[in-house]
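J.: Below are the sequence and a predicted model for it; my questions follow.
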Amino acid sequence: MSALESSKATQNNNNEPPLAKGLPIIGSAASLFNSPVEFLREQHKLHGPVFKFKAMHKTMTVLAGKEINRFMAGEGRDYFTSEVTWGRLRDGLKSPHLMIAVDGDAHAYQRKLLKGQFSKAAFKERLNLLVDPIESTLQSIEDGDEVHVGPFLRNIVCRQIGLAVQGVEVNTQQTEDFMTTQNTYLNVFMIGKWPKLTLLSPKFVFSALRTGKLLKKVREENTNRCPADKNSVTYMDKIEQGVHERPDLYTENDVRTISMLPFVGGVDPIGGTISFILYRLLQDDELRQRVVEEVDRVLLDAPLNFDSIDRLVDVRGLVMETMRVNPVAYAMARTATKDFDFGGYTIKQGDELMVFTVANHWEESFFPNPEEFDIERYREPRNEHKNGAIYAPFGRGPHTCIAAGLAEMHTVINVAMLLRYLDFEAAVPLEKVKIKYIPAPFMSENFKVRFTRRKI
């Protein structure tokens, strides 16, 4: 633990970390709920790598920076648990072995079981199941069509995940039902932003019922698929393997919630990142022209495949820089399992923690001119993202996003296809478009664009 100890440790061990200023009763709740990344950045700049905040009845300690990222991923991996904070969601879902809410053997087994399903290599034969849904959607658009960016992107990503991971076609209503169900559970049980009475609203009740039917259908269709299709191992096959090998980890509700995992981990993170990219390109004509020219050059005589994806260097830089500036997974909620020193303070067993994993994304020493949007940071010779544990858009530690590599590739595919087929302009004044946290960050629902088909 020497990397975490500081010269101030002894003198500060009996002191409390600085507390972020807030309002009576609600504390910092308003700032945290409305603009959590901005709030954490401001407090990190003001107080350093350790500080506290109060939000209503809860007090949390924030740990920030590369040292805590390294510690979580290395010698300190057993000093943190997700079971307390995420346990509220686990209990609300009645899913005792929810993968994101368990540690140790239960988490390690599930992660090992499913990891191969989310590797880029696993999609070599299924790449068309990511490409075809967005290609058909974009080809159906007529000149002058206007869309609300949020629902438009969620529908595309949900359909892609349904086909590529779960082998089922997901329609617009099912996408809306899933998002309503997911976000209600997260905001009620995990974040505590919404009251439990929300669970009685007709919209949630019927959305949850229809989502349950969809997940049941996914399992039944996987089991009953024709013998020829059973030569390839599916995501649901791996879950059924887990049910057989470790029935202690897979109740019926566990099977249902883990069936949702690809949608939970994909729809808003990928859709949200692309919404930020569209917003950025609408304000930067030079950048937009540059990435469009690259897409046209790479895809001129070849379809989108693994080789052409690797040649979309500017698009990949655009995606990675967007994830630096507008990270979707910006912090991790944990609880300390034992005492340890960090930043001159003693973190006590049982302390509720928020690990601000992306704190260094705006540090001049790691990302020169950090307020400048620069898509060349991620290539030779700069490779600024490889400087230690400072670039962390997918979290750190044992619970790092299981599909990080696939999510990046998925986002590159969707951005490239959008730029290849469509021109777009804002259909609403951009100054009225804001970042909203629902709970994942996304451009606000009033964000609309008007499409024009490109002549290619």
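T.: Cool, the structure landed.
J.: Could you use CA atoms for every contact and neighbour count after this?
T.: OK.
J.: how about the helices in the stretch 101-250 of the chain?
T.: Listed in chain order, the helices of the stretch 101-250 of the chain (DSSP state H, counting those that start in this stretch) span 104-115, 128-139, 149-161, 172-185, 202-223, 235-245.
J.: centre of the chain versus stretch 93-113, how much separation?
T.: Centroid separation for stretch 93-113 versus its chain: 18 Å, with Cα atoms, centre = their mean, to the nearest Å.
J.: Which stretch among the helices of the stretch 101-250 of the chain approaches Arg41 most closely?
T.: Proximity to Arg41 (Cα to Cα) singles out helix 172-185 among the helices of the stretch 101-250 of the chain, at 24.6 Å.
J.: most tightly surrounded among the helices of the stretch 101-250 of the chain?
T.: Counting by mean count of other Cα atoms under 10 Å, helix 149-161 has the highest mean neighbour count of the helices of the stretch 101-250 of the chain, with a mean of 23.
J.: Could you check the angle it makes with helix 128-139?
T.: Angle between the axes of helix 149-161 and helix 128-139 is 140 degrees (criterion: axes from the mean of the first three to the mean of the last three Cα atoms, to 10 degrees).
J.: Got another one to weigh against that:
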Amino acid sequence: MGALRDLIAAHDLAQASAVSTRAMPCALGVPALGSAPWLFRDPMTFLRLEHARLGAVFEVRAAHRRFVVLAGPEANRFATREGRDALAGGPFWRPLAERMQCPHLMLALDGEDHRALRRLFREDLSRNAFERRARDVQACTRAVTSRMVPGEVFSARAYTRQLVSSQISLITTGTYPTEHLADFDALHQHMRWQLNTLLLGKWPKVALSTPRFRRYARHAERFITHERRRIDRTQPPGWFESVARGKSMYPHLFATEGDMRIQYVFPYFVGVDTVATTLTFLLREMLRDDRKLWKRLRREVDAACDAHGGDLPSAGEVRKLPDLSGACAEALRLYPAAFATYRTAARDFTFAGCDVDEGADVLLFTTAAHTDPRFFRDPMRFDIERYRPPRDEPSDPMAWSPYGRGPHTCLGAGMAESQLPLTLAVWLRHFELELARPRRRERVVYDPSTTLPDRFGVRFLGERRLRPSAPEVSA
């Protein structure tokens, strides 16, 4: 990004007197392509640099696309309060909903219909729902991880995606897939290709006509058919009780076959981007530097287990362990899966002195302040102590926003706050892991959201041998 900073300086000099105080500033770009070269390579870093240079609102032009960026705590406050009705999330997701023949996909709705579905499913994806099944989640985490053999090197990205999907399936349906795992992975690949093509425009639409995508589609269809038969046969409580209730309360939102089919796979997608990506980055942070952070967190978890007869304490207690919670918060700060969200201006509005017209494409850059030294001291450092006294960072609660802001805030955020530390605690207590290539620094990729490449590998060393707790001696 050094060359980018030099170009920014030259760009500033050329445009210093070219705009009035009321005009919206424009991000750095080159002829024809605009900002596309930097957006495709490292969009988060580019947007952070432009936010620092241009302020809370600016326009980005990238090839044939043009959008307005609202950034930082001010933008988060606007989206949460006076601007709640100014930004619509549905139009961005509509091409996916149309392809899936699911016109009432929750993500593609706004207004009362969107609020109705959030109310319907809120409890199924809540912290309480997770913590009620915490013991089952521990067993699921151990079972999925124990499928590996000692010495095996696994893709952290693929493993965390499967693990988190299994956990959420367990919470929402009472069980998780133990067969058809190849189809299960194809389901995620099927969605990944559609997101990169239909929504983000990173891949040409012809990608959805290739033999490889069609193969993913066939496997995904097989998985959905299998899940539908299983769920219709077993009638599990939780998510599908809510689906049945929703069909009665809001029949127009479950009117098509596509509206119903999405319910059989939606639990596998909820939270995967945020939680699985965060766990992938946590594996890297914990296991690097001779496992220094891993050893520190393990001492905290072991001490908590010793105080509970050798078992992990409740999910609520695990969530409050200071080092563990600090590590999760830092991963969400430095490596936010959803670092920004696309919106459409639902009406004309003015933000930070600039006018935004109805219908304009908007990028709500919710995590712009995550590396701002005004809110986080030494912001690029992974520091698990910054959130506790006496520092209590950040001073502005709107400066830490890994789950989005506004009406489309991540519905599973509360669940994630318990799911992340409990998963770490199970790893630390029961398994031995190490980086497969400790000297290799993998570059962050955006595919479709912030993550590490599939080649980022972790070596499974085996299950940890725990000494049995010493029995208490009565006086």
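T.: Yep, that arrived. All values reported here derive from a predicted model rather than from experimental measurement.
J.: quick one on the thing from earlier: out of the helices of the stretch 101-250 of the first structure, nearest to Leu418 of the first structure?
T.: helix 128-139 (7.3 Å).
J.: Packing partners of the closest one?
T.: With contacts defined as 3 or more Cα pairs under 8 Å, 6 or more residues apart in numbering; DSSP states H and E, helix 128-139 of the first structure has these neighbours: helix 149-161, helix 404-421.
J.: export those helices to a markdown table and tack on distance to Ile277 of the first structure?
T.: A markdown table is the format used below for those (distance: least, Cα to Cα, whole Å):
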| stretch | distance to Ile277 of the first structure |
| --- | --- |
| helix 149-161 | 11 |
| helix 404-421 | 8 |
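J.: between these, which gets nearest to Phe276 of the first structure?
T.: When these are compared by Cα to Cα, helix 149-161 sits nearest Phe276 of the first structure, at 10.2 Å.
J.: relative orientation of the closest one and helix 404-421 in degrees?
T.: Taking the same axes, to 10 degrees, one finds helix 149-161 of the first structure and helix 404-421 inclined to each other by 120 degrees.
J.: if I look at His188 of the second structure, how far off is Arg157 of the second structure?
T.: 12 Å (Cα to Cα, to the nearest Å).
J.: which position in the first structure aligns with Asp110 of the second structure?
T.: Alignment note (TM-score structural alignment): Asp110 of the second structure maps to Asp103 of the first structure.
J.: Go ahead and confirm that match touches Val84.
T.: No: contact criterion Cα atoms under 8 Å: Asp103 of the first structure and Val84 do not qualify, at 10.6 Å.
J.: Name the residues of the longest helix that the first structure contains that come out as buried.
T.: Longest helix of the first structure, by residue count under DSSP state H: helix 252-281. By neighbour count with 16 or more other Cα atoms under 10 Å, helix 252-281 of the first structure contains the buried residues 254-260, 262-264, 266-281.
J.: how big's the offset between that helix and the second structure?
T.: Aligned to the second structure and superposed, helix 252-281 of the first structure gives a mean residue distance of 1.9 Å (mean Cα distance after the TM-score superposition for the first structure).
J.: Specify the angle between the next helix or strand after that helix and helix 252-281 in degrees.
T.: Downstream of helix 252-281 of the first structure, the next assigned helix or strand under DSSP states H and E is helix 285-299. Helix 285-299 of the first structure and helix 252-281 meet at an angle of 120 degrees, taking the same axes, to 10 degrees as the criterion.
J.: Quick one: the helices in the stretch 1-150 of the second structure, in order.
T.: Assigned by DSSP H, counting those that start in this stretch, the stretch 1-150 of the second structure shows helices spanning 2-15, 36-41, 43-54, 72-80, 90-99, 111-121, 127-132, 134-145.
J.: just the ones you listed: most buried one?
T.: Per residue and on average, the most neighbours among the helices of the stretch 1-150 of the second structure fall to helix 72-80, with a mean of 21 (mean count of other Cα under 10 Å).
J.: And Glu146 of the first structure, what's its match in the second structure?
T.: Per TM-score structural alignment, Glu146 of the first structure is aligned with Val153.
J.: who are the neighbours in contact with that match?
T.: Applying Cα atoms under 8 Å, 6 or more residues apart in numbering, we find Val153 of the second structure in contact with Ala436, Gly457, Val458, Arg459, Phe460.
J.: Nearest to Phe351 of the second structure among those?
T.: For these, the nearest to Phe351 of the second structure is Gly457 (44.0 Å; Cα to Cα).
J.: What count of nearby residues applies to the closest one?
T.: Gly457 of the second structure: 25 surrounding residues under other Cα atoms under 10 Å.
J.: Trace it over to the first structure, please.
T.: The equivalent of Gly457 of the second structure in the first structure is Lys448 (alignment by TM-score structural alignment).
J.: so its match sits right up against Val428, yeah?
T.: Yes: taking Cα under 8 Å as the definition, Lys448 of the first structure is a contact partner of Val428 at 5.9 Å.
J.: how many other residues sit next to the match of Asp110 of the second structure?
T.: Count around Asp103 of the first structure with other Cα under 10 Å applied: 19.
J.: any idea how far it is from Asn253 of the first structure?
T.: Distance from Asp103 of the first structure to Asn253 of the first structure, by Cα to Cα: 18 Å.
J.: Phe276 of the first structure pairs with which position in the second structure?
T.: Matched to the second structure by TM-score structural alignment, Phe276 of the first structure sits across from Phe281.
J.: Quick check: nearest residue in space to its match, chain neighbours excluded?
T.: Nearest non-adjacent residue to Phe281 of the second structure, counting by Cα to Cα, 6 or more residues apart in numbering: Ala331, 6.6 Å away.
J.: Any chance you could list residues touching both of His188 and Arg157 of the second structure?
T.: Here His188 of the second structure and Arg157 share no contacting residue, scored by Cα under 8 Å, 6+ apart.
J.: thinking again about what came up before, next one: the match of Phe276 of the first structure from Gly406 of the second structure, what distance?
T.: To Gly406 of the second structure, Phe281 of the second structure is 26 Å away according to Cα to Cα.
J.: His104 of the second structure now?
T.: Distance from His104 of the second structure to Gly406 of the second structure, by Cα to Cα: 20 Å.
J.: Perfect, I'm done here.
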